[in-house]
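1. mind looking at a prediction? Sequence and model below.
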Amino acid sequence: MNPLNPRIPLGEWADDFITWFQSAFSWLLDFVSLVLQGMYTGLFAVLSGPLFIVMLFVFAALAWLAVGVRRGWKLALFTFIGFYIIRALDQWDNAMSTLALVLVAVVIALVIALPLGVWAAKSRAVSRIVRPILDFMQSMPALAYLVPAIVIFSVGQVPGAIATIIFALPPGVRFTELAIRQVDGEVVEAAQAFGASPSHILFRVQLPLALQTIMAGINQVIMLALSMVVLAGMAGAEGLGGAVIESIGSLDVGLGIEAGLAVVILAIFLDRVTAALGSKGPGARAGR
């Protein structure tokens, strides 16, 4: 390599690695694809199968229960009207497809992020290793995750889900670690003095007190997942993202506005519900 004209073939190395990975772990990739596609298909069938009016009441009831019986009527009313507008805009199936993909990605991201965050809170060595990786993941442009996902899994819902999981995962890890570390040390010491085991302290003391901060992290995971799912329309994912990409390709302003408004309604619903659930934790009550 000429030092005056440097060239590192990083792209070629990445191509070679992906080719090797696809060949060596084809069985694993097929399994992941089967699981993700099955989860999405099943959840989409549950959300889109019943009459839309039934789902309107279901979503409104969830919102009401999340906030509370006394104060939840406002969010329930907004949810009912908002999802009715989505149906009136003829974006119901697209919205349910997007919601299904978001829920699948969020569940898997949290299954990875929450234990990793707890581990990082318990071990400073793990925290030092994880932190720069999370910094790198959050610094990477969102669209950059789609390219290797499409190469490995082709087009469709699966690459969109994979890219969404990777993109949305960092806040879950960070907020969980922060939440566990913020638990009052005296409370933990008191539990230890009474002979509580480490697992008992984690599940009965630290996690309940850290719930509000953890829910804030879950809220961020959901919001990032929703934003990424819209971009995943470029990977062939259906739903509102696909409608937005279609509107760009055909210069259909009306379709873009309709799909965009549906995304906003979904985002407000998910944000308010998760925020309300987080405010009910022991940590939130202790701070009042």
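-> Yes, it's here. Residues are numbered from 1 along each chain as shown.

2. all contacts plus neighbour counts: C-alpha atoms, from now on.
-> OK.

3. ok, the one residue sitting closest to the centre of the chain to residue 151 distance?
-> What sits nearest the mean C-alpha location of the chain, by C-alpha atoms, centre = their mean, is residue 106, with 3.3 Å. Taking C-alpha to C-alpha, to the nearest Å as the measure, residue 106 falls 22 Å from residue 151.

4. cool, residue 276 as well?
-> 39 Å.

5. between the two, who's got more neighbours?
-> residue 276 (20 against 14; other C-alpha atoms under 10 Å).

6. this is the other structure I want to compare:
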Amino acid sequence: MGFPAAWGRPIGAEVDAFVDWLTTNMDWLFDGFSDAVLQLLVWIEDFLLWVPWPAAVLAVFLLSWRASGLALAGFAAAALLAVGLMGRLPDNPDTLWEASMETLALIIVSVLISLVAGIPIGVLGAQSRWVDSLSRPLLDGAQTMPSFVYLVPALLFFGLGTVPAVMATVIYAVPPVIRLTNLGIRQVSPETVEAARSFGATRMQLLVKVQIPMATPTIMAGVNQTTMLALSMVVIASLVGAGGLGEVVLRALGRQEPGNALIGGLAIIILAIITDRITQALGKAREEALAG
């Protein structure tokens, strides 16, 4: 026996009506935010494309050396150089290097927005049981949904292009930094907190000068996971108009060109490995500094 149809509610139609109301009455907000994100993305992308490739390789080498040492620096520089050596894209005036810079710009903007939104929410969750109780089921739901689902709200509110790709990436990638910021603040030793309070630290001083610095290694782990999730959305984001390496892979798959799909995928993997190793090394360096 089937479920009585009369008991059901047209939830889909109600959601559609609500979305229509938002897009009609709040278009000024979405358009303004979209313009700001697009401008930031253009600035970063133009800068990355302007930087000469030897300077980019040298910058990665120096950052990796500062974070972990010569072994990581040599590996990161060689891996980035390998992206450039993969050559020019077929039927496209751009090289794989330029496509990689476009992808890197999208990842930088997505991670920046994720951190600006996620770290304060994580701090509030650690300070307020109400915020933690409210955010926890939302984060659980966000981390169990298929990644394609995040394209729906991005498309509805921002249309096609790089901005919805950024927003879908943010929604998908932000939960780890919220969770681990919350966890890092909560893991600060109660004795340390009490000692700071006994010396007259205000709530803000306690947070800024004690809790956040001591939680930095855990927060950096959240930054690492957020960055990796953002990179994992590169190909999916290309479905709504994002360029870069995701477009390279998607176009190659559509044309049944496994070789071109392979080099696009390898470039994504190389960027992921470089960012993973550098962010892990920075977090470990901070942890060792606190231990020392």
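-> Yep, that arrived. None of the values given here were measured: they were computed from a predicted structure.

7. just give the closest residue to the residue nearest to the centre of the first structure, not the sequence neighbours.
-> residue 222 (6.2 Å; C-alpha to C-alpha, 6 or more residues apart in numbering).

8. what residues are up against that neighbour?
-> The contact partners of residue 222 of the first structure, by C-alpha atoms under 8 Å, 6 or more residues apart in numbering, come to 102, 106, 168, 270, 271.

9. in helices, which of these fall?
-> 102, 106, 168, 270, 271 (DSSP state H).

10. from residue 292 of the second structure, how far out is the aligned partner of the second one in the second structure?
-> Residue pairing (TM-score structural alignment): residue 106 of the first structure is matched to residue 111 of the second structure. Taking C-alpha to C-alpha as the measure, residue 111 of the second structure and residue 292 of the second structure are separated by 30 Å.

11. go on, residue 106 of the second structure?
-> 36 Å.

12. now residue 47 of the second structure
-> 38 Å.

13. tell me which of these two has more neighbours.
-> Between residue 47 of the second structure and residue 292, counted using other C-alpha under 10 Å, residue 47 has the larger neighbour count: 13 against 6.

14. helix or strand for the more buried one, which one?
-> helix 27-50 (DSSP states H and E).

15. once aligned to the first structure, how far is that helix on average?
-> For helix 27-50 of the second structure, the mean distance from the matching residues in the first structure following superposition reads 0.8 Å, by mean C-alpha distance after the TM-score superposition for the first structure.

16. aligned against the second structure, show me the partner of residue 252 of the first structure.
-> By TM-score structural alignment, residue 252 of the first structure lines up with residue 257.

17. pretty sure residue 220 of the first structure contacts residue 170?
-> No. Residue 220 of the first structure lies out of contact with residue 170 (C-alpha atoms under 8 Å); the separation is 9.4 Å.

18. okay, these two: which has more neighbours?
-> Neighbours were counted for residue 220 of the first structure and for residue 170 using other C-alpha under 10 Å; residue 170 has more, 26 against 20.

19. how near is the match of residue 106 of the first structure to residue 119 of the second structure?
-> Distance, residue 111 of the second structure to residue 119 of the second structure, by C-alpha to C-alpha: 11 Å.

20. give me the common contacts of these two.
-> Going by C-alpha under 8 Å, 6+ apart, no residue sits against residue 111 of the second structure while also sitting against residue 119.

21. about what we covered before: so the match of residue 106 of the first structure touches residue 226, yeah?
-> Yes. Contact between residue 111 of the second structure and residue 226 holds when scored by C-alpha under 8 Å: they sit 6.9 Å apart.

22. which helix or strand lies directly C-terminal to the strand or helix carrying the residue nearest to residue 106 of the first structure?
-> Using DSSP H and E, residue 222 of the first structure sits within helix 207-231. For helix 207-231 of the first structure, the following helix or strand on the C-terminal side (DSSP H and E) is helix 240-250.

23. you'd agree the residue nearest to the centre of the first structure is up against residue 219?
-> No. Judged on C-alpha under 8 Å, residue 106 of the first structure makes no contact with residue 219 at a distance of 9.9 Å.

24. what's stretch 269-282 of the second structure in contact with?
-> Contacts for stretch 269-282 of the second structure (C-alpha under 8 Å, 6+ apart): 63-64, 67-68, 72, 76, 79-80, 83, 220-221, 223-224, 227-228, 231.

25. for that stretch, grab the matching residue range in the first structure.
-> Under TM-score structural alignment, the match for stretch 269-282 of the second structure is residues 264-277.

26. that stretch: average distance to aligned residues in the second structure?
-> Stretch 264-277 of the first structure sits 0.7 Å off on average (mean C-alpha distance after the TM-score superposition for the first structure).

27. try stretch 254-261 of the first structure
-> Relative to the second structure, stretch 254-261 of the first structure is 0.6 Å off (mean C-alpha distance after the TM-score superposition for the first structure).

28. check the offset of that stretch from the chain's centre.
-> 23 Å (C-alpha atoms, centre = their mean, to the nearest Å).

29. quick one: buried residues of that stretch?
-> 255, 256, 258, 259, 260, 261 (16 or more other C-alpha atoms under 10 Å).

30. which one of these is nearest to residue 139 of the first structure?
-> residue 260 (25.2 Å; C-alpha to C-alpha).

31. isn't that closest one up against residue 244?
-> Yes. With contact defined as C-alpha under 8 Å, residue 260 of the first structure and residue 244 form a contacting pair (7.2 Å).

32. which residues does residue 124 of the second structure contact?
-> 131, 132, 182.

33. return the residues in contact with the last one.
-> Residue 182 of the second structure makes contact with 122, 123, 124, 125, 126 under the criterion C-alpha under 8 Å, 6+ apart.
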